[in-house]
Every structure is written in C-alpha cells, then in structure tokens.
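*Asks:* This is a predicted model, with the sequence first.
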Amino acid sequence: MLNSRFDMKDMDLAHVILGIKISRTSNRLTLDQSHYVDKILEKFSNDDTSLARTPIDTSKHLLKNRGEAVSQVEYSRVIESLMYLMSCTRPEIAFVVNKVCQFMQKPLNSHWKKKKRILGYLNGTVNYGLHFTPTHLYNLTWLVTRMRTGHLIVMMRRSTTGIACFWVQILSLGNQRNKRYTVSRSSTEAEYRSVASLVAEITWIRGLLQEIHVHSSKPPIIWCDNSSTVRLTSNPVLHARTKHIELDLYFVREKVQQKN
C-alpha cells in the first residue's frame, strides 16, 4: 500500500533494528535486546556481580548522604545504557532505573550496589522481551499504581506513580514511572492525581489510534488498587476534603460517565 504512493524498496523481513532483535513464528512476533544486554554485561559487569531473581531489593532503601562517593561518569554511563534498554523492550526494570537515576549528581557506593543488582538480574534474563500475537480486537487496559515511599528513598515524602498499558494483552504503550512534583497529604489524593494523569494520557493515545483508523471495541479499562479513588470517580457528591483536587475530580468523572 505504501509502495503505491511512495518510491520504496522492499529489503525483505527485518531481523535487527537499532539493537532490537526481531524473531518470528507462525503466530507470534518477539522483540528482544539480548545482544545489547550482552554488551552491557560485558562492559559494566564484574566478577563480583551475582545473579538476582528480581531487579530491586525492597527491604533496603536508598539515601542521599550515607556512603562513600563513586565515579559519577561511570555511574552515568551505566544508567544511560539501562534507560535505553528499559524504554525499548524491558519495561519491568523501569521502577528501579527511575530510582537510581535520582542520584546521578552524587552517586554513592550504596547506589552502585543497586546498579550491580540490576546487572545481576539482566544476566539471568538476557532473552526477556516483548511478544506480539495477531488479533482483531484492539482493547486498551491500563494499570495505575502509586508507591508512597519516597520519604524512604530521597527524604522528600513524594510519591512515585507507575503507569502500564496493556494493548491487546501486550505491555506496550505509555509505560511510565514518575516522581510527583508535590507532596500529597493522603493516599487518595496521590492516587487520584495519578489516575487523572493517566486519563489524560489515554485520551491522547485514543485520539492517535483513531487517526490511524484503529478503533477499540470497548472503552479503556483502568485498574486502580485504592478503593477511595474508585468511589470518587463515580460519586456525584464533591466532598469538602477533595476541593484541592476538584479539577481532576471532574475531569476523570466526566470521562467515566461518557465511557470514553
């Protein structure tokens, strides 16, 4: 179809693009960066880097001023490589990469150990990637979560918002990990602001899909683990305690009522 309108040349099926390996079977397309992961491990991994089953140890928290300083240049080079890997085919390391990125100005040995754990996790999951299967149903499902432990990590008591989009059961669009710019006074406020940001993202992506003639058969579904936030999305009564998030309240509630 493109060849009928533009001067193009068929170069056969793609196998590697920008370090992303493309594998095909009769009913599945797989994208992975195993070659890129091998290069990262060869370049930055040492003999003392042990295998890890998870990319982060949640029992140990990162602090700004405890530990000895390490090379900022070397630390930044590792983080930049991990950020490219995360943004393409490894979204499961997005949370921990977001955390270690917050210490690039003055990295310490405790932050360096977190980096070593990420490399240990990658060493055991080199071939992990994204899988795509054919379908005629274009449904959007979004998962939003909020981790209110910023005070244990950077001593600023700011929440971290996580957003993941499953498009046709595939983790794909709009995956984000962001630290909030302001301090929330309740878990409901932090969660609802996250949902409002997600609804705005969904609105933009649905508009983009409609422009390329991809129409979803059902309204997008948002999963949220905060019961107060869920009730506020459909409750027509505006409580006095939620005046500071009134704009977000009406914005999300209107989208829920329109099923849009």
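*Replies:* In hand now; what should we look at? Computed from a predicted structure; not experimentally measured.
*Asks:* from here on, contacts and neighbour counts on C-alpha atoms
*Replies:* Fine.
*Asks:* Now the element after the helix or strand hosting residue 189, going C-ward?
*Replies:* Element membership of residue 189 [criterion: DSSP states H and E] is helix 187-211. Going down the chain from helix 187-211, the next helix or strand is strand 221-224, by DSSP H and E.
*Asks:* Can you give me the buried ones in the helix holding residue 189?
*Replies:* 187-199, 202, 206 (16 or more other C-alpha atoms under 10 Å).
*Asks:* Surely residue 94 is in contact with residue 84?
*Replies:* No: shown here, residue 94 and residue 84 do not form a contact pair, counting by C-alpha atoms under 8 Å, at 10.4 Å.
*Asks:* Please identify which of the two sits among more neighbours.
*Replies:* residue 94 (20 against 12; other C-alpha atoms under 10 Å).
*Asks:* ok, residue 254 to residue 98 distance?
*Replies:* Here the criterion is C-alpha to C-alpha, to the nearest Å. By it, residue 254 lies 32 Å from residue 98.
*Asks:* Check it against this one:
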Amino acid sequence: MKDIGNVNRCLGINFHQNLEKGEIFLSQRSYAESVLNRFGMSECNPSNTPIETNCNLTLPARKDEAKFPFQCLIGALMYLAVSMRPDIAYAVNFMSQFNNNYTEQHWKAAKRILRYIKGTLQQGLLYKKTGADLYGVVDADWGANSADRRSYSGFAFIFAGSSISWEARKQRTVSLSSTEAEYIHSEKMPSLK
C-alpha cells in the first residue's frame, strides 16, 4: 500500500482539510455545477427553498414524459441528496414519487430544486473536533400528503458538528394520529448498536 497524501476529490466529492484547526469540509460543488449545466440552469435565478411550502402536486391523469428529462434530473439530484446534501433530501424524495407519471408542473417543481442548488453551491458538510457526543434528531408529519394521506418522516445523526447520516421518506401506511406517525417512524430508525 502506498501513501499518496491527502484526498482532494473522490466520487464527485471535494475534500478540503485544515489539519491545524482539525476541520474537514466536504462539498459537491463541481458535481452540482455540472448538473446545473446539464439541464440548462447554470444562469438561473436562485431560490431560497428547494420546494414550495404547500406543494400540492399529485399524480396526473395524463403523461408528458416525452417532453422533459424528469427521471434523469431526479436521478442526478438523488445522488446529491444521499451523499452530501441533507437539505434537499425531502424535496428530492417528494419529487421522485412522480418518476413514472409527471407533467410540466412537476418538471417546473423539480427545476426549483436546481434553482435552490444554484443559490447554495458553496454549502457542504463541515466536520470539526467538538468533543460532543453523537446525537440524532427525528420528526414525522401527520398525513401532510393530500393525495394519499401518508406521512413523511425523516432523521439525521449529527457527529463532529455535521450530519453523518440522514433520510427523508414517505411512510408505507396511513397513520391515524400524529403519535402513530411518530411511532411508525421510530420503528424504522437504524440502530446505533
């Protein structure tokens, strides 16, 4: 085995290390910029949020699939969401449910995520020596999806000042109360043992 020094880039992730401060900053700026270029959004106006607050998209009766590369966009965004950007995890998960049936309205909502990324290209994960223990945060809504009344839930584990694991997903069953939505989510949480 040969030591080739500090890593600078691996799997589309840029590593910036400041060993004096004990910090490592991870970002996917280069990959995000390539996604913006690929979908013609490199000069777009940034958005403050990846998805509208009350986004009421539903499965359409007809398909506009031939017109828009929706699935390609969601796939590119999914890589960002699972590897480096917990801030877009919910929005990308929400939009992915329309992969097989979407319209221009869905395409515009997915492009809003790109507009958000345009305004947050400099963001990444900063890990530093904090001395704090690992902790997790979790939440679930109660039937916020107006189409099927299923709840969304999510979690994040924080260590060294930043997220190390996160997820946002739609629950498989309809919850009859907010307590049930929280309970269903807690059963699916990964174990730290």
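*Replies:* Perfect, thanks for sending it. The model shown is predicted, which means the values in this text are computed figures rather than measured ones.
*Asks:* Once they're superposed, what TM-score comes out?
*Replies:* After superposition, the two chains reach a TM-score (TM-score structural alignment, normalised by the length of structure 2) of 0.90; 191 aligned residues with a C-alpha RMSD of 2.0 Å.
*Asks:* Not counting sequence-adjacent ones, nearest residue to the residue positioned nearest the centre of structure 2?
*Replies:* Structure 2 has residue 89 as the residue nearest its centroid, 2.0 Å off, counting by C-alpha atoms, centre = their mean. Excluding its sequence neighbours, the residue lying closest to residue 89 of structure 2 (C-alpha to C-alpha, 6 or more residues apart in numbering) is residue 81, at 4.8 Å.
*Asks:* Now the lengthiest helix in structure 2 on structure 1. Mean distance?
*Replies:* Counting residues, the longest helix found in structure 2 (DSSP state H) is helix 104-119. When structure 1 is superposed, helix 104-119 of structure 2 averages 0.8 Å from its matched positions, counting by mean C-alpha distance after the TM-score superposition for structure 1.
*Asks:* which residue numbers in structure 1 go with that helix?
*Replies:* Aligned by TM-score structural alignment, helix 104-119 of structure 2 falls on residues 109-124 of structure 1.
*Asks:* in that stretch, what's buried?
*Replies:* In stretch 109-124 of structure 1, counting by 16+ other C-alpha under 10 Å, buried: 110-112, 114-123.
*Asks:* Kindly report the same for stretch 48-62 of structure 1.
*Replies:* So, applying 16+ other C-alpha under 10 Å, buried residues of stretch 48-62 of structure 1: 49, 51, 52, 54, 55, 56, 61, 62.
*Asks:* ends of that stretch, how far apart?
*Replies:* 21 Å.
*Asks:* now stretch 91-109 of structure 1
*Replies:* First residue to last in stretch 91-109 of structure 1 (C-alpha to C-alpha) measures 25 Å.
*Asks:* Determine which residue in structure 1 is aligned with residue 129 of structure 2, please.
*Replies:* For residue 129 of structure 2, the residue aligned by TM-score structural alignment is residue 134.
*Asks:* Figure out the helix or strand that its match lives in.
*Replies:* Using DSSP H and E, no helix or strand contains residue 134 of structure 1.
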